[in-house]
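Colleague: Attaching a predicted model along with its sequence, questions to come.
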Amino acid sequence: MKRYNDTTYAILGILTTDCNSGYAIKQFIDRSLNHFWKISYGQIYPTLKLIVQEELAEVRASSSPGKPEKNEYRLTEKGSQTLREWLEAPVAQLPHERNEILLKLFFGRYQSQENKVLLLQNYRQELEQRYQTYVTIEQGIMAHANQDEDSIYWLITLDYGKRTTQAAIDWCAFTLEKLTMG
């Protein structure tokens, strides 16, 4: 099996949904994948071009009255098979995290106490906002869960985000207590 980069597999996966134009793919990424997988707008069209060149998808021009022509992409059988093979292969490595908060706290001895506390309080507040965003997304998915076969999988990945965010919120509370107790 030829190996592609993860962005290619992500876009092949997105093409299994109703998203079939570059713009629709970007919207889908912003609403869902962006919470755990970053793909820049600048990566989408070169990846779509590669996918078409590799015969993993076909492209057709589409037009609607009063709208500019757009390209629509559809997976080929080869594209579906490539996606299935990647999905069924073992995960190559555990995910690793780059976390600026942890990096700054690692060198916390060189910061003022007030700054460390403020840093953690702000981080916790951002995490709480992220958690609420996940709750809102969850409600949206649940509202249409009966109509979409993918919803169970979207909810599973969303649950991971909720749980890890809650764990980080708990960690902030623990760390703030530890730092302020002296």
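Modeller: Alright, I've got the coordinates.
Colleague: alpha carbons only for contacts and neighbour counts from here, please
Modeller: Fine.
Colleague: if I look at Ala173, how far off is Gly79?
Modeller: Note on Ala173: its distance to Gly79, by C-alpha to C-alpha, to the nearest Å, is 46 Å.
Colleague: between those two, who's got more neighbours?
Modeller: Taking other C-alpha atoms under 10 Å, Ala173 and Gly79 do not tie; Gly79 has more neighbours (22 against 14).
Colleague: on contacts alone, who are the packing partners of the helix or strand hosting the more buried one?
Modeller: Using DSSP states H and E, Gly79 sits within helix 77-88. On a contact count with 3 or more C-alpha pairs under 8 Å, 6 or more residues apart in numbering; DSSP states H and E, helix 77-88 meets helix 6-14.
Colleague: buried ones in the helix it packs on?
Modeller: For helix 6-14, the neighbour count (16 or more other C-alpha atoms under 10 Å) marks Thr7, Thr8, Tyr9, Ile11, Leu12, Gly13, Ile14 as buried.
Colleague: Make CSV out of these and add distance to Glu138.
Modeller: Shown next, in CSV, are these (distance: C-alpha to C-alpha, whole Å):
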residue, distance to Glu138
Thr7, 24
Thr8, 26
Tyr9, 24
Ile11, 22
Leu12, 24
Gly13, 20
Ile14, 19
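Colleague: In addition, the following structure is provided for comparison:
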Amino acid sequence: MPYPGHVPSAYPGALPPPVNYPPPPRRRRLLVGGLGALVVVLAIALVVSIVMATKRGDAGPPALSNASATTAIQGYLDALTKGDDETVARNNSCGFYDVVTDRETDMTLAKLGSDAFRRQYEKATVATIDKIVTWSQYQYQVLFTMRATPAGRSQGSVQRQGIAQLLVQDGTILVCSYLPRNTGQF
């Protein structure tokens, strides 16, 4: 044993030089390059089609304007003031009114809401739209100021803020909920 701890090799002497392997066939390189180019072309086509689809006018309904929000909220306030419970219930059901089979609960809640509003105000008019917060292309939350005549008092009109949640559906703007902003002292 020439070296201590050395294990003898099964091959006597030095190893032969490494063998040069032939290069991969040219067809395989062309196939890989062609597939890479195809993937790039498909990615570009996908991006272009997405950009063209968004520019084509598929953006959905137009954004809610101050004028359309004022009209919708004023219609709802008028329904509350006149005791038009069906209009109040149609708005409050937020698009489900025509497909609900039992409307008794909806009508009861509408009556309670309009009765409470009439006990508070004789008349209410939307004065300004203070802010519109967009939740989606169909849903909005609107802070508005209304000029209202208190019920049973001759002190003139007061200004109160309210928040309305609006839904745009089938070209109609529904007031799904209305909450008065509290102006009382705490």
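Modeller: Received it, and whenever you're ready, just let me know what you need. Keep in mind the model is a prediction, meaning the values are calculated, not measured.
Colleague: Need the TM-score between these chains.
Modeller: Here the TM-score for the pair of chains, by TM-score structural alignment, normalised by the length of structure 1, is 0.21; 57 aligned residues with a C-alpha RMSD of 4.4 Å.
Colleague: Tell me how far Ala168 of structure 1 lies from Tyr123 of structure 1.
Modeller: Going from Ala168 of structure 1 to Tyr123 of structure 1 by C-alpha to C-alpha gives 9 Å.
Colleague: what do you get for Thr180 of structure 1?
Modeller: For Thr180 of structure 1 relative to Tyr123 of structure 1 (C-alpha to C-alpha), the value is 16 Å.
Colleague: ok, those two, which is more surrounded?
Modeller: Neighbour count, other C-alpha under 10 Å: between Thr180 of structure 1 and Tyr123, Tyr123 has more, with 16 against 11.
Colleague: Please name the residues that touch that one.
Modeller: Ile101, Cys172 (C-alpha atoms under 8 Å, 6 or more residues apart in numbering).
Colleague: count of residues packed around Leu30 of structure 2?
Modeller: Leu30 of structure 2: 11 surrounding residues under other C-alpha under 10 Å.
Colleague: Would you quantify the distance from it to Ala116 of structure 2?
Modeller: To Ala116 of structure 2, Leu30 of structure 2 is 79 Å away according to C-alpha to C-alpha.
Colleague: So which residues of structure 2 form strands?
Modeller: Counting by DSSP state E, structure 2 has strands at residues 121-134, 139-150, 158-169, 172-180.
Colleague: Sorry, slip of the keys, the one I care about is structure 1.
Modeller: So, for structure 1 - with DSSP E - the strands run 57-62, 70-75.
Colleague: which of the residues in the last one are buried?
Modeller: Read that as strand 70-75 of structure 1. Residues Glu72, Tyr73, Arg74, Leu75 are the ones in strand 70-75 of structure 1 that count as buried (16+ other C-alpha under 10 Å).
Colleague: next one: the first one
Modeller: For strand 57-62 of structure 1, a neighbour-count test (16+ other C-alpha under 10 Å) marks Ala57, Glu58, Val59 as buried.
Colleague: Return the member of the residues you listed nearest to Thr164 of structure 1.
Modeller: Ala57 (34.9 Å; C-alpha to C-alpha).
Colleague: does that closest one really touch Ile51, like I thought?
Modeller: Yes. If you go by C-alpha atoms under 8 Å, Ala57 of structure 1 and Ile51 touch, sitting 5.8 Å apart.
Colleague: Can you spell out which helices and strands pack onto the lengthiest helix in structure 2?
Modeller: Longest helix in structure 2, counting residues (DSSP state H): helix 26-55. Contact partners of helix 26-55 of structure 2 among helices and strands, from 3+ C-alpha pairs under 8 Å, 6+ apart: none.
Colleague: Leaving out the residues flanking it, which one is nearest to Gln161 of structure 2?
Modeller: What sits nearest to Gln161 of structure 2 in space, not counting adjacent residues and going by C-alpha to C-alpha, 6 or more residues apart in numbering, is Thr145, at 4.2 Å.
Colleague: Ok, Ile173 of structure 2 next?
Modeller: Among residues not flanking Ile173 of structure 2 along the chain, Leu167 sits closest, at 5.6 Å (C-alpha to C-alpha, 6+ apart).
Colleague: Kindly report the same for Pro180 of structure 2.
Modeller: Computed as C-alpha to C-alpha, 6+ apart, the closest residue to Pro180 of structure 2 that is not its neighbour in sequence is Gly162, at 4.2 Å.
Colleague: Tell me if I'm right that the one you found and Leu143 touch.
Modeller: Yes. The criterion here is C-alpha under 8 Å, and Gly162 of structure 2 meets it with Leu143 at 5.9 Å.
Colleague: which residues are in contact with both of these two?
Modeller: By C-alpha under 8 Å, 6+ apart, no residue touches both Gly162 of structure 2 and Leu143.
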